[in-house]
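>>> Build me a model from this:
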Amino acid sequence: MARGDVLITPDELDGVLADVDVLDVRWRLGEPAGAGRERYREAHLPGARFLDLEAVLTRHGEPIEGRHPLPDADTLARGLGELGVDGSRPVVVYDEAGSFAASRAWWVLRWAGLDVRVLDGGIGAWAAQNRPLTSGDTEVEAVLLTLTTGQLPTIEADDAAGFDGTLMDARAPERYRGETEPIDPVAGHIPGAANVPVSDFFTADGRLPDPERLAQLLDRPGPLAAYCGSGVSAAQIVLAGASIDRPIALFPGSWSAWSSDPARPIATGDERA
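Model (predicted):
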């Protein structure tokens, strides 16, 4: 897999806009429900439909499953089908600079076998080139869609314990070290994990860094796996790996699942670079 298999530039998208399904996945952790949809209604790419991360790209179960466990195939298929996605055309997803929602959408849709790419730099990169935007909701006819999930590698908590390779913690260094934890029940990290902050996987304008920089960031021994707070931002690291043909497994439950299980050990401080 190469960069062009996971990303699309504004120039490239402009040339195929009528031939792809475009999904706006704007979402920010901690913002009021519906805020992303309101930004979508104010301005979005022509033909784009709003994909609700909380309603379609996750489900809400027991705390031990994490804050954003993966959706079941039927829920995902129904949510995408309501947006007119039938799997016959490529899908392009986008969000805003510095967000992780599009990478989560990319991961979930690839996991379900769909052909999907992320708009590099999101809506900001599109608008910066004075390309057209529209407002309101895009009306489409619902379609039937059948999906088979499990088409990208994942690990579970038992796999993360003593992972044979490099387990990457994508959260901010202070959360990794256990100095603060604003969301989950316990501070710290999975023993043996290396801190690889997801912030390193964005340029200043929200694009993915160049392949040489990504190769440096991911120059780590053994098989790779990634986790974050709840399996959203770590998808950006998986996407980065895919862009340079470096497979990375995702721990969907991530720290929110691990820290909800009192039987799991907790590490603090710095372990290894």
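
>>> can we go C-alpha only for contacts and neighbour counts from here?
Will do.

>>> Next, the residue nearest to Ala160 when sequence neighbours are not counted: secondary structure please.
Using CA to CA, 6 or more residues apart in numbering and skipping the chain neighbours, the partner closest in space to Ala160 is Leu167 (7.2 Å). Put simply, Leu167 is strand when judged by DSSP: H, G, I helix; E, B strand; the rest coil.

>>> Am I right that Leu167 is in contact with Ala226?
Yes - assessed by CA atoms under 8 Å, Leu167 is found in contact with Ala226 at 5.7 Å.

>>> Check the spacing between Asp5 and Arg37 real quick.
From Asp5 over to Arg37 the distance is 27 Å, taken as CA to CA, to the nearest Å.

>>> Those two: who's more crowded?
Arg37 (19 against 14; other CA atoms under 10 Å).

>>> Just the element for the more buried one, please.
helix 35-42 (DSSP states H and E).

>>> list the helices and strands that helix packs on?
For helix 35-42, not one helix or strand is in contact under the criterion 3 or more CA pairs under 8 Å, 6 or more residues apart in numbering; DSSP states H and E.

>>> run this one through as well so I can compare:
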Amino acid sequence: MENRINKEVLEVPMDFRIACEAFGIQVADFLQLLIDHFAFVNVFAAEDSVYDLVAKGLAEAEDELEKMGGYKTNYSYEDSAGQCFPLYKQLFKLAMNRNYSWNAKRRRARKTIDKLFLIMSSKVKIRPTLYLDEETPIRLNRDFRIWSMIHNCPAIPVLNAIMQRVSLADLYARVHLDETEHNPILGLYLRVQSGYGDLADAGHINSLGFKNFLCDLQEFKMRYFLFYRLSDRIEIYRDRFLENYNEMNKTTIR
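From the prediction side, this is the model:
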């Protein structure tokens, strides 16, 4: 992850833009899917799902922001602890209850989340909508806003930190050199790339530009095998991905 994370505006890294748009996925659609798949009850227990990947991804983003400094515990809820704690306890018990499926747990959590939000939003106000640009809204659900208030992590730097975790250059360099790492947000991206959420544009996927992009990608491992250091491999892949991305866009425009 890069060291600098913009705290003021949503800033889409080129690596992230390429990862999305090269596979026909709009950046705004991916971010909205991510937010829509954050459920606060998933913070309390693990499951094999997109919801779990998002919860773990937010935790990683929080850790990265803490390393930067400037984010401290929010003590404004101290006088509301008596109201909030029983609700946290309800969510924890629900998450640990094996009698319900996770879909049922998320449905049952809704009333508790609404109560928690009413208490917390009386202390701190968080905008329900961010803008990727002047015409592209990103809507924050109540679960996401509650998490943001509790952890004192504003949505903009959190999403910027998350976007820095997705890079095709980093992914393929690590796979080709057998140096993979745990990365829940990348796991989410790969599921979306494989069809989850039906975000990919079918016309793009069937285009000549995309087919050329994939054909060149298949040659990376053998073409650049002499670059055995991870950092070198990432940089040369990054340059090539950018060239192919630009060429693909030219082909699509024609």
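
>>> Got a TM-score for the two of them?
Aligned and superposed, the two chains score 0.25 in TM-score terms (TM-score structural alignment, normalised by the length of the second structure); 112 aligned residues with a CA RMSD of 6.3 Å.

>>> and the helix holding Arg37 of the first structure, which residues are buried?
Residues of helix 35-42 of the first structure classed as buried: 36-37, 39-41 (neighbour count, 16 or more other CA atoms under 10 Å).

>>> Kindly indicate which of those lies nearest Glu12 of the first structure.
Tyr40 (21.6 Å; CA to CA).

>>> tell me which element Met248 of the second structure falls in.
Per DSSP H and E: helix 230-253 holds Met248 of the second structure.

>>> what does Gly4 of the first structure give?
Per DSSP H and E: helix 3-6 holds Gly4 of the first structure.

>>> That helix: which residues count as buried?
3, 6.

>>> What is that helix packed up against?
strand 116-119, helix 234-243.

>>> which residues touch that helix?
By CA atoms under 8 Å, 6 or more residues apart in numbering, the surrounding residues in contact with helix 3-6 of the first structure are 116-118, 239, 242-244.

>>> So the residue nearest to Ala160 of the first structure versus Ile237 of the first structure, what's the distance?
Counting by CA to CA, the gap from Leu167 of the first structure to Ile237 of the first structure is 12 Å.

>>> Settle it for me: which of those two has more neighbours?
Taking other CA under 10 Å, Leu167 of the first structure and Ile237 do not tie; Ile237 has more neighbours (33 against 29).

>>> was I right about that one contacting Ala226?
Yes - using CA under 8 Å, Ile237 of the first structure is in contact with Ala226, at 7.2 Å.

>>> on that earlier part again, tabulate the helices and strands packed on helix 3-6 of the first structure (JSON lines), appending distance to Val108 of the first structure.
JSON lines is the format used below for those (distance: least, CA to CA, whole Å):
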{"stretch": "strand 116-119", "distance to Val108 of the first structure": "10"}
{"stretch": "helix 234-243", "distance to Val108 of the first structure": "9"}
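
>>> Of the ones you listed, which is nearest Ala160 of the first structure?
Among these, helix 234-243 comes nearest to Ala160 of the first structure, with 14.2 Å by CA to CA.

>>> The closest one - contacts with which helices or strands?
Helix 234-243 of the first structure packs on helix 3-6, helix 101-111, helix 211-217, strand 224-227, strand 248-250, going by 3+ CA pairs under 8 Å, 6+ apart.

>>> Of these, which is nearest Asn195 of the first structure?
Across these, closest to Asn195 of the first structure is strand 224-227 (CA to CA), at 9.8 Å.

>>> Of all the helices and strands packed on helix 3-6 of the first structure, which one is nearest Ala73 of the first structure?
Nearest of those (CA to CA): strand 116-119, 16.7 Å.

>>> for the closest one, which positions count as buried?
116-119.

>>> Which one of those is nearest to Pro173 of the first structure?
For the buried residues of strand 116-119 of the first structure, the nearest to Pro173 of the first structure is Val118 (26.5 Å; CA to CA).

>>> isn't the closest one right up against Ala102?
Yes - using CA under 8 Å, Val118 of the first structure is in contact with Ala102, at 6.5 Å.

>>> Identify the contacts common to those two.
93-94.

>>> Strands of the second structure, residue ranges please.
Per DSSP state E, the second structure carries strands over the ranges 129-133, 136-139.

>>> so which of those gets nearest Arg108 of the second structure?
Ranking the strands of the second structure by proximity to Arg108 of the second structure (CA to CA) places strand 136-139 first, at 22.2 Å.

>>> so what does that closest one touch, helix or strand wise?
Strand 136-139 of the second structure packs on helix 27-36, strand 129-133, going by 3+ CA pairs under 8 Å, 6+ apart.

>>> what's that strand in contact with?
28, 31-32, 35, 128-132.

>>> May I see the buried residues of the helix holding Met248 of the second structure?
Quick answer for helix 230-253 of the second structure (16+ other CA under 10 Å): 233-234, 237-238, 240-242, 244-245, 247-248.

>>> Save those residues as a markdown table, and put in distance to Ile138 of the second structure too.
Output for the buried residues of helix 230-253 of the second structure, formatted as a markdown table (distance: CA to CA, whole Å):
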| residue | distance to Ile138 of the second structure |
| --- | --- |
| Arg233 | 34 |
| Ile234 | 30 |
| Tyr237 | 30 |
| Arg238 | 28 |
| Arg240 | 31 |
| Phe241 | 27 |
| Leu242 | 26 |
| Asn244 | 29 |
| Tyr245 | 25 |
| Glu247 | 29 |
| Met248 | 27 |
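
>>> now, among those residues, which is nearest to Leu171 of the second structure?
For the buried residues of helix 230-253 of the second structure, the nearest to Leu171 of the second structure is Ile234 (8.5 Å; CA to CA).

>>> From Asp15 of the second structure, how far out is the closest one?
Following CA to CA, the distance that separates Ile234 of the second structure from Asp15 of the second structure is 11 Å.

>>> How about Asn103 of the second structure?
33 Å.
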